[in-house]
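A.B. asks: Predicted model and sequence below, questions to follow.
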Amino acid sequence: MISVALVDDQALFRAGIRMLVDSQPDLRIVGEAGDGHEAIALVARERPDIVLMDIRMPVMDGLEATAEILKSADPPKIVMLTTFDLDEAAARAIRQGASGFLLKDADPEFLLAAIRGVYAGSSVIAASQTRELFAQHAERKRVPAQYEQLTEREREIFALAARGLSNGEIAGAEFLSEATVKTHISRILAKLQLRDRVQLVVFAYDHGLAG
């Protein structure tokens, strides 16, 4: 059972999400919060697997709450909820460790798939949204030294992952097995000191490495 905490200042929105999530046999809402302070207390109390976190809330916003929660030992994975497609706040949240962002008006099926995907270790940023978001907001920097450590093959895999391709899609494009691609991705993340594929995408756009 995947446990989910829901943080949003709109009670009606929370009620709708709760009904949707609780209708699934493998998902369960373990608590709700209406602001960032309540969210921090909720996560400490319930230890959910996933937090759906609104960005704009009174008292303490979702960015500040996310930063605090991610400082804890073994923190949950956090997905930001936003009304705006190209949202600089969502980009900042991802840079500080959130697992992605979802639009509040996303299709119910996509929301459920996103929760399951994040729990399994995936990110939830559509490639097209990522490209526009970070192309508009990222400050381009000099290519860092750790990127130079990547082999030519690893740079090819990096470029495809930065475009949002899955391991299966990369395997097909490069005529490799998925297991080999997974090994390459793990080595790339280790060399670049990145936590996951979401941070890989951010790294690529921040440094002008996304094709």
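C.D. replies: Perfect, I can see it now.
A.B. asks: okay, CA-based contacts and neighbour counts for the rest of this
C.D. replies: Noted.
A.B. asks: neighbours of L6, just the number please.
C.D. replies: Using other CA atoms under 10 Å, L6 is surrounded by 26 other residues.
A.B. asks: quick one, strands of the protein?
C.D. replies: For the chain, applying DSSP state E gives strands covering 2-7, 27-33, 50-54, 77-82, 101-103.
A.B. asks: List just the one of these that sits closest to A179.
C.D. replies: Closest to A179 of the strands of the chain is strand 77-82 (CA to CA; 24.3 Å).
A.B. asks: returning to that earlier point: save the strands of the chain as TSV, and put in distance to A65 too.
C.D. replies: Converted to TSV, the strands of the chain look like this (distance: least, CA to CA, whole Å):
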stretch	distance to A65
strand 2-7	10
strand 27-33	11
strand 50-54	9
strand 77-82	10
strand 101-103	15
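A.B. asks: Would you point to the one among these that's packed deepest?
C.D. replies: Across the strands of the chain, the average number of neighbours (mean count of other CA atoms under 10 Å) peaks for strand 50-54, which reaches a mean of 27.
A.B. asks: and here's the other structure:
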Amino acid sequence: MSESKQNDPITVVIVEDDAGIRGGLAAILARAPGVECIGQFTNGEDALAELPELQPRVVLMDINLPGMDGVTCVGRLAGKLPNTHILMLTVHEDTDTIFNSLAAGASGYLLKPPRADELLAAIKDVFTGGAPMTANIARKVVQSFKQVPAEPSAAESLSPRESEILELLAQGLAYKEIADRLDISYSTVRTHIERIYTKLHVHSRSHAVAKYLGDDY
């Protein structure tokens, strides 16, 4: 898929079985500038079938879906949608379940129902390279993946620029901040990061940073 222009609306899909919450999320997105809801699904099976065609930039995924749960759906979508960021929606901060969803390829999570400002901030944060999650869950993700070192051939295949960008990702910088720091365009940063993901065989910022930390410490 070609790179979206930075000023294009952020396309969002909602995967949520609770009609009230799904409607509330859609209403928030409909009123907000800079985002566009392009689809709604009530289960993981339909989402898995349709999302590759829609190619949204952000997916709001309920963890506790009927049938295929959200964690399983994320794991199956991660390889099919390398340019899509998935935010998990959960009622409780169940550390193990949230960790499993992040390990499967999600980029962050939100407690539901989120306030309008929280939802929009999280969508923009994850779209620009952020990973909204609490410190204890982030620590658990990193510690887990530090136990699995990156393949030497994959890590060594990174170009100097890709290694530089990965270092800045590990420092917590968002894509826009990396672009400003290196004096390159936002779209160029996204292209480099997509190549990093491919070379390291990962599908999310959490995986990439964890592999980087596992190599260096």
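C.D. replies: Perfect, thanks for sending it. Only a predicted model underlies this, so the values are computations on that prediction, with no experimental measurement involved.
A.B. asks: Can you pull the TM-score for these?
C.D. replies: Laid over one another, the chains give 0.68 as their TM-score (TM-score structural alignment, normalised by the length of structure 1), with 204 aligned residues with a CA RMSD of 4.1 Å.
A.B. asks: hmm, back to that, of all the strands of structure 1, which one is nearest D196 of structure 1?
C.D. replies: When the strands of structure 1 are compared by CA to CA, strand 77-82 sits nearest D196 of structure 1, at 11.5 Å.
A.B. asks: start and end residues in structure 2 for the closest one, please.
C.D. replies: Aligning strand 77-82 of structure 1 against structure 2 (TM-score structural alignment) gives residues 85-90.
A.B. asks: That stretch vs structure 1, mean deviation?
C.D. replies: Compared with structure 1 after fitting, stretch 85-90 of structure 2 deviates on average by 2.2 Å (mean CA distance after the TM-score superposition for structure 1).
A.B. asks: what's the offset of that stretch from the middle of its chain?
C.D. replies: 8 Å (CA atoms, centre = their mean, to the nearest Å).
A.B. asks: For that stretch, give me every contacting residue.
C.D. replies: Residues outside stretch 85-90 of structure 2 that contact it (CA atoms under 8 Å, 6 or more residues apart in numbering): 57-64, 70, 74, 98, 101, 105-112, 123, 126-127, 204.
A.B. asks: Likewise for stretch 36-47 of structure 1?
C.D. replies: If you take CA under 8 Å, 6+ apart as the criterion, stretch 36-47 of structure 1 is touched by 5, 7, 30-33, 57-62, 64-65, 68-69, 76.
A.B. asks: just stretch 15-25 of structure 2 next, same as before
C.D. replies: The contact list for stretch 15-25 of structure 2, computed with CA under 8 Å, 6+ apart, reads 14, 40-44, 47, 59-62, 65-66, 113.
A.B. asks: Farthest-apart pair in those, please.
C.D. replies: Maximum pairwise distance among the contacts of stretch 15-25 of structure 2 (CA to CA): 20.4 Å, between A47 and P113.
A.B. asks: what about the two, which has more around it?
C.D. replies: Set A47 of structure 2 next to P113 and count neighbours by other CA under 10 Å: A47 wins out with 22 against 16.
A.B. asks: Show me what that one aligns to in structure 1.
C.D. replies: Using TM-score structural alignment, A47 of structure 2 lines up with A39 in structure 1.
A.B. asks: Is it correct that A67 of structure 1 is in contact with R95?
C.D. replies: No - using CA atoms under 8 Å, A67 of structure 1 makes no contact with R95, being 10.3 Å away.
A.B. asks: buried ones in the lengthiest helix in structure 1?
C.D. replies: With secondary structure taken from DSSP state H, structure 1 has its longest helix at helix 178-192. Of all the residues in helix 178-192 of structure 1, those buried under the rule 16 or more other CA atoms under 10 Å are E178, V181, K182, H184, I185, I188, L189, L192.
A.B. asks: could the residues you listed be laid out in TSV, adding distance to R18 of structure 1?
C.D. replies: Listed next are the buried residues of helix 178-192 of structure 1 as TSV, based on distance: CA to CA, whole Å:
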residue	distance to R18 of structure 1
E178	36
V181	37
K182	34
H184	38
I185	35
I188	38
L189	35
L192	38
